[in-house]
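Student: sequence unknown, structure follows:
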């Protein structure tokens, strides 16, 4: 696999790549000790070997994976109009995730990881 999240997302077309890198950039600001890696086959930030947040692009949407149903539940009330599932938050370039929600996702996941 690639050395960095940027490398892993190199094949994702613009502006989707920038939208995913925005999420990773915000997460890096909250968790500067996190390192680039792969979790469940997707580019992810990891902390102490455990997945913190992952991102992926599909033909129809972009996804954030906080690797925790509880984290998704913690922000669900702030994501009306977004597609959510047990472990995934889907968005598009035209409907990016709000920065404060991304920060809450990362902080909540950090608390879980201890």
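Tutor: Structure received. Being a predicted model, the structure only gives us computed values, none of them experimental. Numbering: from 1, shown residues only.
Student: CA atoms for contacts and neighbours, from now on please.
Tutor: Will do.
Student: so where does the closest residue to residue 37 other than its chain neighbours fall, helix or strand?
Tutor: The shortest distance from residue 37 to any non-neighbouring residue, by CA to CA, 6 or more residues apart in numbering, is to residue 44 (5.2 Å). Assigning secondary structure by DSSP states H and E places residue 44 in strand 42-47.
Student: below is structure B, check it against A:
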């Protein structure tokens, strides 16, 4: 597995529709949540608040993986039930529209959870 130093280099390693969708996810995150710190963690794009994970995403051959913490996945389980899931992960098939509103809701939930824990 290739190692990436930046989210740009990670996204630029993909082509076509997958690259476009990864770029769109990134744009939604950074434009709506400017306080999140962007980095590469576990080899994929990561967004953190106060060093706490909020969301990660990754590109694969047939899907995009979203990793928004097991607590968020449990909270949004009904909205996520149409997707293949693991503990804290969800697979969005490349043939599907990206659920930007749901991603934003999950991010907001994790931000609120993180802030509540630090109070």
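Tutor: It's in. What you see is a predicted model, and the numbers here were worked out from it, not measured in a lab.
Student: can you calculate the TM-score here?
Tutor: The TM-score (TM-score structural alignment, normalised by the length of structure 1) is 0.85; 112 aligned residues with a CA RMSD of 1.7 Å.
Student: ok, residues contacting the strand holding residue 44 of structure 1?
Tutor: Strand 42-47 of structure 1 is touched from outside by 5, 8-9, 24, 33-38, 51-56, with contacts defined as CA atoms under 8 Å, 6 or more residues apart in numbering.
Student: out of these, which sit inside helices?
Tutor: With DSSP state H as the criterion, helices contain 5, 8, 24 from among the contacts of strand 42-47 of structure 1.
Student: in contact with the second one, which residues are there?
Tutor: Contacts were defined as CA under 8 Å, 6+ apart; by that measure residue 8 of structure 1 touches 1, 2, 43.
Student: report the angle between the strand ranked longest in structure 2 and strand 44-49.
Tutor: Longest strand in structure 2, counting residues (DSSP state E): strand 52-59. Counting by axes from the mean of the first three to the mean of the last three CA atoms, to 10 degrees, strand 52-59 of structure 2 lies at 160 degrees to strand 44-49.
Student: strand 52-59 of structure 2 vs structure 1, average distance?
Tutor: Strand 52-59 of structure 2, aligned to structure 1 and superposed, deviates on average by 1.4 Å (mean CA distance after the TM-score superposition for structure 1).
Student: quick revisit: filter the contacts of strand 42-47 of structure 1 to the buried ones?
Tutor: The neighbour count (16 or more other CA atoms under 10 Å) marks 5, 8-9, 24, 34-38, 51-56 as buried among these.
Student: residue 114 of structure 1: which of these is nearest?
Tutor: residue 52 (11.2 Å; CA to CA).
Student: the closest one pairs with which position in structure 2?
Tutor: Counting by TM-score structural alignment, residue 52 of structure 1 lines up with residue 54 in structure 2.
Student: and the gap between its match and residue 67 of structure 2?
Tutor: Distance from residue 54 of structure 2 to residue 67 of structure 2, counting by CA to CA, to the nearest Å: 8 Å.
Student: common neighbours of those two, please.
Tutor: Counting by CA under 8 Å, 6+ apart, residue 54 of structure 2 and residue 67 have no contacts in common.
Student: related to what we said a few turns ago, the longest strand of structure 2 - contacts with which helices or strands?
Tutor: Using 3 or more CA pairs under 8 Å, 6 or more residues apart in numbering; DSSP states H and E, the elements in contact with strand 52-59 of structure 2 are helix 16-32, strand 44-49, strand 63-67, helix 100-118.
Student: just tell me the aligned range of the first one in structure 1.
Tutor: Taken onto structure 1 by TM-score structural alignment, helix 16-32 of structure 2 occupies residues 14-30 there.
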